[in-house]
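Asker: Predicted coordinates and the sequence they were generated for:
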Amino acid sequence: MSEIMIKICGLTTEDTMRAALDAGADMVGLVFFPKSPRHVSLSQACKLADMARGRAQVVALTVNMDLDSLSRINELVRPDLFQFHGSETPEAIAAAKVMFGKPVMKAVAISSADDLEEARFFAVVADRLLFDAKPPKGSDLPGGNGVSFDWDLLKDLDLPKPFMLSGGLDPSNVAEAIRRSGARAVDVSSGVERDKGVKDIEKIKAFVAAARSTFAVAGE
């Protein structure tokens, strides 16, 4: 059975990073995508990653980034894994994995059962898949849009790699999402914010607590 993971993504300040770590998040995500309200500079990211090192896995989220830019993040921020959240090909992901020698997670946008077939191509090269909802029309952000998909699509999903559930999760619905999807790992960004790109410390605590208690019951 895959390992339980709770990820807080899109952290941008020391206060919210500290809150995520103190709450017991297993993974913390730093976003390197200028269009996102959660984008961090390399200097910001280095400070935040240093806070998290040894307490949670540091995830560098990128979108269709070239290898030179990925190398710079790898060298300066030293993330534990890369999350690819764009239209990267399996070949590009495989190349990055070999180049950096680190685990990689690929986000796959879901709206119907047909989209799960795409996941099988990425499962060959990625160490973990992240299932997110397809962006609403007009959005230029591939994730962090606060929309969800039918969690029942993931029930009894047979994949060779573990997956993480994302998209529209928040403290009030994460328990239901875990029960319906069978997920052992969850990811949240906009669902623990008070304003777009601004994390709420109490919501972070509530999300981790709700997910943790649901996983504990599911494991009984």
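Answerer: Yep, it's here.
Asker: contacts and neighbour counts: CA atoms only from here.
Answerer: Will do.
Asker: Could you pull out the helices in this structure for me?
Answerer: 14-23, 42-52, 67-76, 90-100, 115-123, 174-181, 201-218 (DSSP state H).
Asker: Report the central residue of this protein.
Answerer: Nearest to the geometric centre of the chain sits Asp187, at 4.9 Å (C-alpha atoms, centre = their mean).
Asker: That residue contacts Cys9, correct?
Answerer: Yes - contact criterion C-alpha atoms under 8 Å: Asp187 and Cys9 qualify, at 6.9 Å.
Asker: Show me how far stretch 126-140 is from its chain's centre.
Answerer: 10 Å (C-alpha atoms, centre = their mean, to the nearest Å).
Asker: Contacts made by it with the rest, please.
Answerer: 35, 93-94, 103-111, 119, 122-123, 141-143, 145, 147-149, 161-168 (C-alpha atoms under 8 Å, 6 or more residues apart in numbering).
Asker: and the residues you listed, which are buried?
Answerer: Listed as buried from these are 93, 103-111, 119, 122-123, 141-143, 145, 147-149, 161-168; burial here means 16 or more other C-alpha atoms under 10 Å.
Asker: how close does Glu176 sit to Phe149?
Answerer: Per C-alpha to C-alpha, to the nearest Å, Glu176 is found 13 Å from Phe149.
Asker: swap that for Lys102, sorry
Answerer: 29 Å.
Asker: quick revisit: inside strands: which ones of the contacts of stretch 126-140?
Answerer: Val104, Met105, Lys106, Ala107, Val108, Ala109, Ile110, Phe163, Met164, Leu165 (DSSP state E).
Asker: Spatially, which two of these are the most separated?
Answerer: Farthest-apart pair in the ones in strands among the contacts of stretch 126-140 is Val104 and Ile110; separation 19.1 Å (C-alpha to C-alpha).
Asker: quick one, what contacts Ala185?
Answerer: Glu3, Ile4, Met5, Ile6, Lys7, Phe163, Met164, Leu165.
Asker: now those residues as TSV including distance to Lys203?
Answerer: Listed next are the contacts of Ala185 as TSV, based on distance: C-alpha to C-alpha, whole Å:
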residue	distance to Lys203
Glu3	24
Ile4	20
Met5	18
Ile6	14
Lys7	13
Phe163	23
Met164	20
Leu165	18
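Asker: next up, a second structure to put side by side with the first:
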Amino acid sequence: MKTKVCGLRQPENIIKVLNVGIDYAGFIFFEGSSRYAGQPAFAKWMADNDPLFANTKRVGVFVNSGLDIILNTVHDYHLDYVQLHGNESAGYCRELKLLWSVSTLRKAIICKAFSITPDFDFSVTDEYADSCELFVFDTGGQKDHGGTGLKWDWDKLSEYKGNTPFLLSGGITPHDGRRIQLLDHPQLAGVDLNSKFESEPGIKEVDKLSHFLEDLKA
């Protein structure tokens, strides 16, 4: 099972998190977030330290951003994935994928996040299957676009019948590893961790991550 740690923004802390052995490192490019990573100095650090990410994919998280902003950020921060965490339409995702198919700029894989509420209809994900290689199912009904620390009802996963793999997100704690092991869904590819593993917004507690991964992979 893959592990993504999202909301990273401090180089020294990032190095410690990478040493734990994660699969995806997430960086938030939504200015309204307390974990915002869009500083020029940080972009330079990311671009200058490609070897650190040899075994970890870099994911940029965007919320209703312009296509030009995404293209430039992927280039400047050497991103491998873009995670669209707002109200982006399926047409928007297709247009982004098309732009990369004809461009010489650095390309990224598109991931779409969905906010899961009790009445969420998973069939809306079908429209995104031709442009997005990965989904994220996060807690819905919140205005902060993730990082709220709140869970949703994971039993609702049984309603998802699509073929696109997904990461489980939303309020996962250091004590949830064994519970997640018991989830039985063919498209569950991994987990997306954030606020419950922090000492402050954007700074992750490595001991908590290590213990969680031990439980998850036990």
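Answerer: Yep, that arrived. Note that the structure is a prediction, hence the values are computed from the model and not measured.
Asker: Quick check: TM-score for this pair?
Answerer: Here the TM-score for the pair of chains, by TM-score structural alignment, normalised by the length of the second structure, is 0.86; 207 aligned residues with a C-alpha RMSD of 2.0 Å.
Asker: contacting residues around the aligned partner of Phe121 of the first structure in the second structure?
Answerer: Matched to the second structure by TM-score structural alignment, Phe121 of the first structure sits across from Glu127. Listed by C-alpha under 8 Å, 6+ apart, the contact set of Glu127 of the second structure reads Ala90.
Asker: cool, Ala25 of the second structure as well?
Answerer: By C-alpha under 8 Å, 6+ apart, the neighbours of Ala25 of the second structure are Lys4, Val5, Cys6, Leu8, Leu18, Thr56, Lys57, Arg58, Val59.
Asker: what do you get if the cut-off is 10 Å, keeping everything else the same?
Answerer: 3-8, 14, 17-18, 53, 56-60, 79-81, 192-193 (C-alpha atoms under 10 Å, 6 or more residues apart in numbering).
Asker: looking at the alignment, what does Leu157 of the second structure pair up with in the first structure?
Answerer: Under TM-score structural alignment, Leu157 of the second structure pairs with Leu154 in the first structure.
Asker: And Val17 of the second structure, by the same measure?
Answerer: So, by TM-score structural alignment, Val17 of the second structure is matched to Ala20.
Asker: how close does its match sit to Leu165 of the first structure?
Answerer: Counting by C-alpha to C-alpha - Ala20 of the first structure and Leu165 of the first structure are separated by 18 Å.
Asker: try Asp156 of the first structure
Answerer: From Asp156 of the first structure to Leu165 of the first structure the distance is 14 Å (C-alpha to C-alpha).
Asker: what do the two both touch?
Answerer: By C-alpha under 10 Å, 6+ apart, Asp156 of the first structure and Leu165 have these common neighbours: Ser181, Gly182, Ala183.
Asker: The second one against Leu165, yeah?
Answerer: Put plainly, it is Gly182 of the first structure. Yes - using C-alpha atoms under 10 Å, Gly182 of the first structure makes contact with Leu165 at a distance of 9.4 Å.
Asker: tell me, what's touching those two both at once?
Answerer: Trp151, Leu154.
Asker: just to revisit the earlier point, the match of Val17 of the second structure is in contact with Leu48, isn't it?
Answerer: No - with contact defined as C-alpha under 10 Å, Ala20 of the first structure does not count as touching Leu48 (11.3 Å).
Asker: Can you pick out the residue with more neighbours from the two?
Answerer: Ala20 (29 against 25; other C-alpha atoms under 10 Å).
Asker: show me what contacts the more buried one?
Answerer: Contacts of Ala20 of the first structure by C-alpha under 10 Å, 6+ apart are 6-9, 11, 14, 26-28, 52, 56, 199, 201-205, 207-208.
Asker: Could you rerun that using 7 Å?
Answerer: Shown in contact with Ala20 of the first structure (C-alpha atoms under 7 Å, 6 or more residues apart in numbering): Ile8, Ile204.
Asker: cool, the one 3 residues further on as well?
Answerer: In this structure, Ala23 of the first structure makes contact with Lys205, Val208, judged by C-alpha under 7 Å, 6+ apart.
Asker: that older thread, quick one: map the residue nearest to the centre of the first structure onto the second structure.
Answerer: Asp187 of the first structure maps onto Asp192 in the second structure, by TM-score structural alignment.
Asker: Check Pro142 of the first structure too.
Answerer: Match for Pro142 of the first structure (TM-score structural alignment): His145.
Asker: who's in contact with that match?
Answerer: His85.
Asker: where's it relative to Thr117 of the second structure, distance?
Answerer: Counting by C-alpha to C-alpha, the gap from His145 of the second structure to Thr117 of the second structure is 13 Å.
Asker: Phe131 of the first structure versus Asp50 of the first structure, what's the distance?
Answerer: In terms of C-alpha to C-alpha, Asp50 of the first structure sits 28 Å off from Phe131 of the first structure.
Asker: ugh, wrong one, Leu48 of the first structure
Answerer: Distance from Leu48 of the first structure to Phe131 of the first structure, by C-alpha to C-alpha: 25 Å.
Asker: likewise Lys203 of the first structure?
Answerer: Counting by C-alpha to C-alpha, the gap from Lys203 of the first structure to Phe131 of the first structure is 22 Å.
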